[in-house]
Structures are given as structure tokens and as C-alpha cells.
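K.L.:
Here is a sequence with its predicted model. Questions after.
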Amino acid sequence: MEEVLEDLIRSYREPYLQKDILGISDLSSSSIKIFEHVFLYAKFYKITIHSNVLPGFQNKICQVLKNLVLQDLTTKSGLLKKINPEIFSSYIAYAIFGLIVEWVNGNFSYTPAYMSEQLIGILSYTTFIT
């Protein structure tokens, strides 16, 4: 489990490792690695989502994602002046995990690249909602 979580962290951080500020326009499907990570560990994620073999591990994954957002993204940006960082990080973590759950439930019917494109589209769309 620790190996999976360590790889999850590496995969999540990949798009912004070499950047001070990451904009949506900087993202490409090839730069987003989290879905490649999930696909690599597909059996593990299926077990985690579809059974009670690893109780509480879904929450652990969400907590890891939330901590990544808190540590890496909210501290690098002065943009979160009006948004509570705890609420923001929870939103991002559960949104990403929700995409993972839907993908697993669909038996990985899409490629990791497609899922990455969808994430970019979702992020782009939400920035234009007024």
C-alpha cells in the first residue's frame, strides 16, 4: 500500500514539479500522470473501490490527495485569498477520486490519456463558470 501511495504522490506532482505556477494552459494529457498511475495499479484500485478488503483506504487516498493540494498548490498561489484552503483541497481531492471511481466502475473503458484530457476539460470549464 505504501508503494502505491508513494507512486500516487509522484504521479500527482508530475505536471508541476518544474514550475512555480501551473496554469491550465500548461497542462497536456501527457503531463498528467495520475491516470497512468491508476491504470498501472488497476487491480489494486478495483479491490479498493469494490470490496471491503482494505477498509478505510479510499479515505486514505483522498486524504493523501487533499494533503498534496494543501502542501503544494495552496501554498504556491496567492489566488486563494477568499477560499478556505481546507475546503478547496477537499473539493479537488474528492473530485479527482470521483473521476477515478467512475473510471474503475466503467472497467477502465477509456485510456489514461483520455481521462487526462477529460480532467483538463473539466478544469478549463470550471474556470469559466460565472
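P.N.:
Happy to help now that I have it. Residues are numbered from 1 along each chain as shown.
K.L.:
drop to CA atoms for contacts and neighbour counts, all remaining ones
P.N.:
Noted.
K.L.:
Now do the contacts for Tyr12.
P.N.:
Neighbouring residues of Tyr12 by Cα atoms under 8 Å, 6 or more residues apart in numbering: Ile32, Lys33, Ile34.
K.L.:
Tell me the one of these nearest Asp20?
P.N.:
Comparing the contacts of Tyr12 against Asp20 with Cα to Cα places Ile32 closest, at 16.6 Å.
K.L.:
from the contacts of Tyr12, which ones fall inside strands?
P.N.:
Nothing among the contacts of Tyr12 maps onto strands, per DSSP state E.
K.L.:
Against that first model, consider the following:
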Amino acid sequence: MDKNVDRRVRRTKTQLKQAFIKLMGEKNYDQITVTDIVNQADYNRATFYRHYNFKEELAEEIISDKTMELIETFKYPYKKKSLIHLNSLSPSDIIVFDYIMENKDFYKLWGKFESIPRFEESFLQSIARFYKKEIILLTPNDSELDDDLYTSFYANGILGMIMDWIKKGLEPDPGYMAKQLIKILNYYPAESFIGNRETGVLP
């Protein structure tokens, strides 16, 4: 009986979340009401309030769910072994872009979700915190290199690439992005200079 109840609860909450995401594509966050959500999900208000106190609580749970799911994609290459040599990674080891594409109904609304207070900050901080706490980067043998700063630079660089891809509408395709991320992870530092990026004029 408990399993059946749990299954019904999960199904109901899933449908409420799907209804909310669909409404985010049609309205601004502050325009969406509990009545809108239950009408979209074909439930009544009593059902909603059995699971959530207000729409903000529903939104927070969606953000938490998506954050944890995304974190699981970062763990994927470590499922079989705890030590990974970056130069041994293949595009098939990088599933984060495929996952985002599979959940494009949510990620293509990133700009709309940014209207939810602390949405992007909460989302990115959770992922960066995971990366810093659970991924140990074997840094170059340099006593003057701060390992925490190195990991922070590394994690935020990867997140920046992913977020830029999301905000550009999930283009190019996930396979291309996975290949590029691997190339970037294994690339030696490039020389830098001040020039014109558009014209290619060097100093």
C-alpha cells in the first residue's frame, strides 16, 4: 500500500512540475497562479496544497531536481573507476550535453526561469560546490599553486561553457560540444594577446 501511495505522490508531483514548466513557456513567473498550475495539470487546488504550500515551493523543488540530475551527469565518467586521466576521456563519457538536450523543455526556458529569485545563483552554486567537494584534481607539481583556486577556476570554466551553450539555444549539437569540451580539457595553455577578435588583427 505504501508503495502505491508513493507512486501516486510521485506521479502527481511530476505532473504538477510538468504543468508549471509548460506555463513558464507561456507566461512570466509572477503571472502564474496555483489555479493556472492545477488547471494545466487537470487537478484541483486541494491536490496541489496536499504537496506544496505555495508555487514558490514547487519551483524550488523543480530547481533542486534539475540540479541533482545534472550533477549525476558529471559523475558518469567516474562510475567505473575513481581515477580518470583526462586524455583518456572520449565524447561518450561526456553525457551532460545529451542530458540537457533530453530535458530541453526546461533548459530552453532558462531565460524565463532566471526571473525566479536566486534561480541561477542557486543552480550554479550547487553544481560548483559538488565539483569542488567531490572531484579531486591532481594539480601540477607546483608548491605555489593553490589547489582550491585551481579547482574553482576549472569548475567554473566548465560551467561557463555549459551555461553559454544553454543560453545560445542548445546549439551546436551535443556531440560537437562533448568533443570540444574534451579538447579544451586536454589543451595546453594558449598564448594570449590584445588584438581584434573579429578581424584577426594581431598586435
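P.N.:
Received the coordinates, thanks. Please read all numbers here as calculations on a predicted model, not as lab measurements.
K.L.:
Would you pull the TM-score for this pair?
P.N.:
Here the TM-score for the pair of chains, by TM-score structural alignment, normalised by the length of structure 1, is 0.78; 126 aligned residues with a Cα RMSD of 2.4 Å.
K.L.:
what residue is smack in the middle of structure 1?
P.N.:
Centrality entry for structure 1: nearest residue to the mean C-alpha point is Ile96, 4.2 Å, by Cα atoms, centre = their mean.
K.L.:
ok, now how distant is it from Val53 of structure 1?
P.N.:
Using Cα to Cα, to the nearest Å, we find Ile96 of structure 1 at a distance of 22 Å from Val53 of structure 1.
K.L.:
returning to what we had before: so among the contacts of Tyr12 of structure 1, which ones count as buried?
P.N.:
Ile32, Lys33, Ile34 (16 or more other Cα atoms under 10 Å).
K.L.:
ok so, going back, please report how far the residue nearest to the centre of structure 1 lies from Ile61 of structure 1.
P.N.:
Distance from Ile96 of structure 1 to Ile61 of structure 1, counting by Cα to Cα: 10 Å.
K.L.:
What of Phe88 of structure 1?
P.N.:
16 Å.
K.L.:
ok, the two, which is more surrounded?
P.N.:
It is Ile61, of Phe88 of structure 1 and Ile61, that has more neighbours when counted by other Cα atoms under 10 Å, with 19 against 15.
K.L.:
Alignment lookup: that one to structure 2.
P.N.:
Aligned counterpart of Ile61 of structure 1 in structure 2: Phe123 (TM-score structural alignment).
K.L.:
That match: which element?
P.N.:
For Phe123 of structure 2, the element it lies in under DSSP states H and E is helix 119-134.
K.L.:
Tell me which residues are up against that helix.
P.N.:
Applying Cα under 8 Å, 6+ apart, the contact partners of helix 119-134 of structure 2 are Ile63, Ser64, Thr67, Ile71, Phe113, Glu114, Asp148, Thr151, Ser152, Ala155, Asn156, Leu159.
K.L.:
Number of residues surrounding Ile21 of structure 1?
P.N.:
11.
K.L.:
dump the residue contacts of it.
P.N.:
For Ile21 of structure 1, the contacting residues are Lys76, Ser77, by Cα under 8 Å, 6+ apart.
K.L.:
Give me the nearest residue to Ile21 of structure 2, chain neighbours excluded.
P.N.:
Computed as Cα to Cα, 6 or more residues apart in numbering, the closest residue to Ile21 of structure 2 that is not its neighbour in sequence is Phe106, at 6.5 Å.
K.L.:
Look up the counterpart of stretch 18-36 of structure 2 in structure 1, residue range please.
P.N.:
The aligned range for stretch 18-36 of structure 2 is empty, by TM-score structural alignment.
K.L.:
Span of that stretch from start to end?
P.N.:
12 Å.
K.L.:
What residues does Lys33 of structure 1 make contact with?
P.N.:
For Lys33 of structure 1, the contact set (Cα under 8 Å, 6+ apart) comprises Ser11, Tyr12, Glu14, Pro15, Ser116.
K.L.:
ah, wrong one, I meant Ile182 of structure 2
P.N.:
Leu86, Asn87, Leu89, Ser90, Pro91.
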